[in-house]
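In: Okay, here's the prediction I keep looking at, along with the sequence it came from:
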Amino acid sequence: MSQCTEASHAYPAEERLRALFVRSLDGDAAAYHVFLQELARHVRALLRKRLPNLRDDVEDLVHEVLLAIHKGRHTYRRDEPLTAWVHAILRYKVADFLRARARREALHDPLDDLPELFAESDIEPAEARRDLGKLLDQLPDRQKLPILHMKLEGRSVEETARATGLSEPAVKVGVHRGLKALALRIRRGKT
């Protein structure tokens, strides 16, 4: 018994949806329209059952799944069960949605509930200054000096220009490029 035949017995809509989808792959636009409508009903029912606490988000997820199926329809192998392919896409979309939702919710957590965030740092100030000094020493003076004067000492652009002998635009460019270079070094772990 082939995989497709086995799947059609396990999932009654498999045979009908697969036939519609295969016809649509062969250019039948009407079959594709019916396929998307019927698949949307099945996906919606499955999501409502599996994610009962997220009812408001089900329609968005249904649209995400249908869009992913549309974009990836060329990847479907006709000798494989359609439902396995659809469920794989569905799993990825639900996982992506839940990760994004968790990130959004984390942004709304009140900081008052996190007293440890404001606890004293384990890093000694001298060590932090040493590390910052090492990073700044890797920059050319036209970037290092504007950062030191403006960002660490709190001087204005005009004061920094006088102290360094650079023009005001050069000071601004130096700070911008220097911070960008520092961020890149930190991301790459080159301190």
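Out: Good, I have the coordinates. Numbering: from 1, shown residues only.
In: from here on, contacts and neighbour counts on C-alpha atoms
Out: Noted.
In: where's Asp131 relative to His42, distance?
Out: Asp131 sits at a distance of 57 Å from His42 (criterion: C-alpha to C-alpha, to the nearest Å).
In: I'd assumed Val86 was in contact with Ile69.
Out: Yes. If you go by C-alpha atoms under 8 Å, Ile69 and Val86 touch, sitting 7.3 Å apart.
In: let's bring in a second one:
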Amino acid sequence: MLRVGLTGGIGCGKSRVAGLFASLGAPVLDADTLNRELQTPGHDLYAAIVDRFGPGILDARGHLDRGALRSRIFADPAERQALEALVHPAVEAAIEQRLAALPETTPYAVIVVPLLFEAGWEARFDHVVVVHCEPGEQIARVTQRDGRSSAEVEAILEVQMNPDERRRRGDSEILNTEQTSDAELANQVAERDTALRELATTIRSRVENRPPNS
């Protein structure tokens, strides 16, 4: 089974593209969704974060106050690194567990990782698809979607990889600009799905036909 990483900057439309892959029958795992799940009370990651950052990051219900935690890590790179040191191994273990439960005949699975390159995770994937749009479009989409200010979104973009560098490091690209119609986006995903299924078949055939002890 091919492991396909799906990444892109904030507001580029990763969730929309992931949904199109899912509609074509590809299993989709979302690192952010798993992260949120693991950060709820009762999970080891939740306990580790509270132990490291203290009860000041909890809301009145005892859940993580994501706004408070976000303020901490954006204000201090060392704090961000400390959080990542807790989160990344936990999320990676959860992804591995979910992948292991998929049928062996699955051609490929898509794992959505927003900060894939920033986290140094590219070696964990057989193929990385980058969803791209222009920075101005990212700011406009996120301010409208999340109600954040332009300054807040720009601060997030500052800690994310340069879009051109992300595109250079990816194996393939899906454009999701303002000029991209719904049909064009679906066609791009369908073409990538076909290519990934063909690649999975080729690799599986090579493995099955490999001489013993080679």
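Out: That came through fine. Note that the coordinates shown come from a computational prediction; the quantities given were computed from them, not determined experimentally.
In: Can you give the structural similarity as a TM-score?
Out: Here the superposed chains carry a TM-score of 0.21, computed using TM-score structural alignment, normalised by the length of the first structure; 71 aligned residues with a C-alpha RMSD of 5.6 Å.
In: Report the buried residues of the lengthiest helix in the second structure.
Out: In the second structure, with assignment by DSSP state H, the single longest helix is helix 182-208. Neighbour counts over helix 182-208 of the second structure (16 or more other C-alpha atoms under 10 Å) mark 185-186, 188-190, 192-193, 196-197, 199-201, 204 as buried.
In: Chain neighbours aside, what residue packs nearest to Leu182 of the first structure?
Out: Of all residues not flanking Leu182 of the first structure in the chain, Leu135 sits nearest, at 6.9 Å (C-alpha to C-alpha, 6 or more residues apart in numbering).
In: And for Gln143 of the first structure, the neighbour number?
Out: 22 (other C-alpha atoms under 10 Å).
In: As a check, name the ranges of all helices in the first structure.
Out: For the first structure, the helices defined by DSSP H occupy 3-10, 13-25, 29-50, 58-72, 82-107, 125-137, 141-146, 157-164, 168-188.
In: which of those helices sits most buried?
Out: Highest mean neighbour count of those: helix 141-146, a mean of 21 (counted as mean count of other C-alpha atoms under 10 Å).
In: which helices and strands does it pack with?
Out: Under the contact criterion of 3 or more C-alpha pairs under 8 Å, 6 or more residues apart in numbering; DSSP states H and E, helix 141-146 of the first structure touches helix 157-164, helix 168-188.
In: Arg91 of the first structure: which of those helices is closest?
Out: helix 168-188 (31.5 Å; C-alpha to C-alpha).
In: name the helices or strands packed onto that closest one?
Out: In this structure, helix 168-188 of the first structure makes packing contacts with helix 141-146, helix 157-164, judged by 3+ C-alpha pairs under 8 Å, 6+ apart.
In: Can I get these in TSV including distance to Val175 of the first structure?
Out: Supplementary listing: those in TSV, determined by distance: least, C-alpha to C-alpha, whole Å:
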stretch	distance to Val175 of the first structure
helix 141-146	6
helix 157-164	10
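In: Ok, which of those helices comes nearest Arg185 of the first structure?
Out: Across these, closest to Arg185 of the first structure is helix 141-146 (C-alpha to C-alpha), at 14.1 Å.
In: Contacts for that closest one, please.
Out: Residues outside helix 141-146 of the first structure that contact it (C-alpha atoms under 8 Å, 6 or more residues apart in numbering) are 136-137, 160, 164, 166, 170-175, 177-178.
In: do that again at 7 Å, thanks
Out: With contacts defined as C-alpha atoms under 7 Å, 6 or more residues apart in numbering, helix 141-146 of the first structure is touched by Leu136, Thr160, Thr164, Val171, Gly174, Val175, Arg177, Gly178.
In: between these, which is closest to Thr5 of the first structure?
Out: Of those, the one sitting nearest to Thr5 of the first structure (C-alpha to C-alpha) turns out to be Arg177, at 62.3 Å.
In: Look up how far Arg130 of the first structure lies from the closest residue to the closest one other than its chain neighbours.
Out: Nearest residue to Arg177 of the first structure, sequence neighbours excluded (C-alpha to C-alpha, 6+ apart): Gln143, at 6.8 Å. Plainly put, Gln143 of the first structure is 18 Å away from Arg130 of the first structure if you go by C-alpha to C-alpha.
In: cool, Arg44 of the first structure as well?
Out: To Arg130 of the first structure, Arg44 of the first structure is 57 Å away according to C-alpha to C-alpha.
In: same check, this time on Ala161 of the first structure
Out: Counting by C-alpha to C-alpha, the separation of Ala161 of the first structure from Arg130 of the first structure is 26 Å.
In: try Ala181 of the first structure
Out: In this view, Ala181 of the first structure and Arg130 of the first structure are 18 Å apart by C-alpha to C-alpha.
In: Arg185 of the first structure now?
Out: As for Arg185 of the first structure, its distance to Arg130 of the first structure is 16 Å (criterion: C-alpha to C-alpha).
In: same thing with Glu59 of the first structure?
Out: Taking C-alpha to C-alpha, one finds Glu59 of the first structure at 53 Å from Arg130 of the first structure.
In: So what touches the host helix or strand of Val87 of the second structure?
Out: Assessed by DSSP states H and E, Val87 of the second structure sits inside helix 77-100. For helix 77-100 of the second structure, contacts defined as C-alpha under 7 Å, 6+ apart pick out Ala31, Leu34, Asn35, Leu45, Arg72, Ile73, Phe74.
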